[in-house]
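J.: prediction below, plus the sequence it came from.
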Amino acid sequence: MAAALAVARARRRDVADVPLAAIAAAAGMSRSTLLRRLGGTRAPLDDAVRRAGIDPGGRPPARERAIAAAASLIAEQGLGATTLDAVAAAADCALPTLHGLFDGRDGLLTAVFDRYGPLPDLEALAADPPGDLCDLLRAVHRVIIGAFGREPRVLPAIFADACGRPGGPGHAMLKAMVPRTSKSLWALLSPHIEAGRLQPLPFPLLVQLLLGPIATHMLLRPTLETTLGAELPSVDEIADTLAGAYLRAVAI
């Protein structure tokens, strides 16, 4: 424990972030010997540090740090600046570690979209949808509103990149998510189509009419709030209005 505290102070890091190899070297033994004395895990060492009245600290796993760092970079600087080198520096992890965890930059960006985009909430909604069509439309709108408003603001940055660079990474990220998005939306809308509550329009058109207006509003809302102020209706009012418009357009 004394060796661990000494190395942590020298490196200005938490004890939990100091590699066992460095602690073993400071204690004058091999890493394998240290592990054997600890019983195969560093937990007893961390417990001893706590009993001494010191917080051993610790950080989230490298994967979680990388996803959070990439999300912040995307929101603040855009997709173009979100390189693996920049993420590795911001997450304080090695570049080879990122390659191993995510299979390259595309894999990392996919993980970020999956965490901060609308898909997890949309899939959860599809697994347990409300029976009433109007309630369903409001629930879908809430999912989109939540994804666009989530901090850091990853989704607006992805849309901005996709609109500005049709062949760029933002376009690729959105394109990769189309199958899962379509599957969830089909599960939500198809029962109402089959029951005769929605017109049997081409499915992409039904989706565009449902998601397009609310996504466009959420993209523009930060600008509208600074220009219109109190004149701008609340997000809930906008969602209700758009749900009603959708029903008038496509409901039978």
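T.: Sure thing, it's come through.
J.: for the rest of this, base every contact and every neighbour count on C-alpha atoms.
T.: OK.
J.: show me what the helix or strand containing residue 100 is packed up against.
T.: Element membership for residue 100 (DSSP states H and E) is helix 95-102. The elements that helix 95-102 packs onto, with contact taken as 3 or more CA pairs under 8 Å, 6 or more residues apart in numbering; DSSP states H and E, are helix 62-77, helix 84-91, helix 105-116.
J.: dropping in the other structure now:
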Amino acid sequence: MEAAARLYGMHGVGEVTLEMVASDAGCTVQAIQGQVGGRDGLLAAVFDRYSPMPRVEAVLADPPADLESAARLLYGQVLDALVGEGRVMAAMFAEIASRPRGALAVHIRDSYAPRFVGLMMSWLAAYVEAGQVRRLPEKTLLSLFTGPVLARSAVVLATDEHPAPAERDRLAADLAGAFCRAVQT
């Protein structure tokens, strides 16, 4: 997966073959097919590893009690995954945009997105039940959280001007404050 991610970041998904990945990883194409099921499985595995999900899961395993602190940590992890080192996620998003019915887009729609929604809604439900967050439709609440960070990430990916860690931290704090002002009672 590391070899595939590196190559996707350098060349884009469409230019990378399983042979290139196998050569870079020092294995065979058959080994890749046996491990992840070929090109489509490799795309899904790389996306799952380099997307924000593992980082979000780690934060939400033991989130801070304070909504704004938790949101700031989550935004920081999402920004690090989306606009931090490398261009892996830019290549992944380009693949999704260019092939909306492709294997990666289907994986995100059928598996990744429902898992992410469930994770985020489980986190926010405690604040809603405690009366700290307004009862809003699920899609509205999630849009208020994800919309700004995805929009900012899209600009960064399009301009290739990746913010330094201190700037990402400041942006995470700004986004968390804005989210809390939008949803708190």
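T.: Everything's here; your move. Here the structure is a predicted model, which is why all the values come from computation and not from measurement.
J.: could you get me the TM-score between them?
T.: The TM-score (TM-score structural alignment, normalised by the length of the second structure) is 0.86; 181 aligned residues with a CA RMSD of 2.3 Å.
J.: quick revisit: in the second structure, point out the residues matching the helix holding residue 100 of the first structure.
T.: Counting by TM-score structural alignment, helix 95-102 of the first structure lines up with residues 29-36 of the second structure.
J.: residues in contact with the matching stretch: which ones?
T.: Counting contacts by CA atoms under 8 Å, 6 or more residues apart in numbering, the residues outside stretch 29-36 of the second structure that touch it are 18-19, 21-22, 38-39, 42, 45.
J.: what lines up with residue 148 of the first structure in the second structure?
T.: Aligning on TM-score structural alignment places residue 148 of the first structure opposite residue 82 in the second structure.
J.: what of residue 71 of the first structure?
T.: Checking with TM-score structural alignment, residue 71 of the first structure has residue 5 as its match.
J.: look up how far residue 109 of the second structure lies from that match.
T.: Going from residue 5 of the second structure to residue 109 of the second structure by CA to CA, to the nearest Å gives 21 Å.
J.: of the two, which one has the most company?
T.: residue 5 (26 against 14; other CA atoms under 10 Å).
J.: wait, what's in contact with the closest residue to the more buried one other than its chain neighbours?
T.: Leaving aside its sequence neighbours, residue 5 of the second structure sits nearest to residue 88 (CA to CA, 6 or more residues apart in numbering; 5.7 Å). Counting by CA under 8 Å, 6+ apart, residue 88 of the second structure makes contact with 5-6, 8-9, 50.
J.: same thing but 7 Å
T.: 5, 8-9 (CA atoms under 7 Å, 6 or more residues apart in numbering).
J.: would a markdown table of these with distance to residue 105 of the second structure be doable?
T.: Output for the contacts of residue 88 of the second structure, formatted as a markdown table (distance: CA to CA, whole Å):
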| residue | distance to residue 105 of the second structure |
| --- | --- |
| 5 | 17 |
| 8 | 16 |
| 9 | 18 |
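J.: wait, which of the residues you listed is closest to residue 26 of the second structure?
T.: residue 5 (14.6 Å; CA to CA).
J.: in the second structure, which residues correspond to stretch 238-250 of the first structure?
T.: Against the second structure, stretch 238-250 of the first structure falls on residues 171-183 (TM-score structural alignment).
J.: which positions in the matching stretch come out as buried?
T.: Residues of stretch 171-183 of the second structure classed as buried: 171-173, 175-177, 179-180, 183 (neighbour count, 16 or more other CA atoms under 10 Å).
J.: same list, those residues, but as CSV with distance to residue 134 of the second structure and secondary structure please.
T.: Converted to CSV, these look like this (distance: CA to CA, whole Å; DSSP: H, G, I helix; E, B strand; the rest coil):
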residue, distance to residue 134 of the second structure, secondary structure
171, 24, helix
172, 22, helix
173, 21, helix
175, 18, helix
176, 16, helix
177, 16, helix
179, 12, helix
180, 10, helix
183, 6, helix
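J.: and the residues you listed as TSV, adding distance to residue 159 of the second structure?
T.: Listed next are these as TSV, based on distance: CA to CA, whole Å:
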residue	distance to residue 159 of the second structure
171	17
172	19
173	22
175	20
176	24
177	25
179	25
180	28
183	30
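J.: tell me the one of the residues you listed nearest residue 56 of the second structure?
T.: residue 172 (13.6 Å).
J.: is it true that that closest one touches residue 74?
T.: No: using CA atoms under 7 Å, residue 172 of the second structure makes no contact with residue 74, being 8.1 Å away.
J.: between which two of the contacts of stretch 29-36 of the second structure is the distance greatest?
T.: Spatial extent of the contacts of stretch 29-36 of the second structure (CA to CA) is set by the pair 19 and 45 at 17.1 Å.
J.: the two: which has the busier surroundings?
T.: residue 45 (19 against 14).
J.: find the nearest non-adjacent residue to the aligned partner of that one in the first structure, please.
T.: Here residue 45 of the second structure is matched to residue 111 in the first structure, going by TM-score structural alignment. Closest residue in space to residue 111 of the first structure, ignoring its immediate chain neighbours: residue 67 at 6.9 Å, by CA to CA, 6+ apart.
J.: one step back: how much does the match of stretch 238-250 of the first structure stray from the first structure?
T.: Aligned to the first structure and superposed, stretch 171-183 of the second structure gives a mean residue distance of 1.9 Å (mean CA distance after the TM-score superposition for the first structure).
J.: what sits up against that stretch?
T.: Under the criterion CA under 7 Å, 6+ apart, residues 68, 71-72, 75-76, 133-134, 144-145 lie in contact with stretch 171-183 of the second structure.
J.: in helices, which of those residues fall?
T.: 68, 71-72, 75-76, 144-145 (DSSP state H).
J.: closest one to residue 26 of the second structure out of these, please.
T.: residue 76 (33.8 Å).
J.: list the contacts of the closest one.
T.: Residue 76 of the second structure touches 168-169, 172, counting by CA under 7 Å, 6+ apart.
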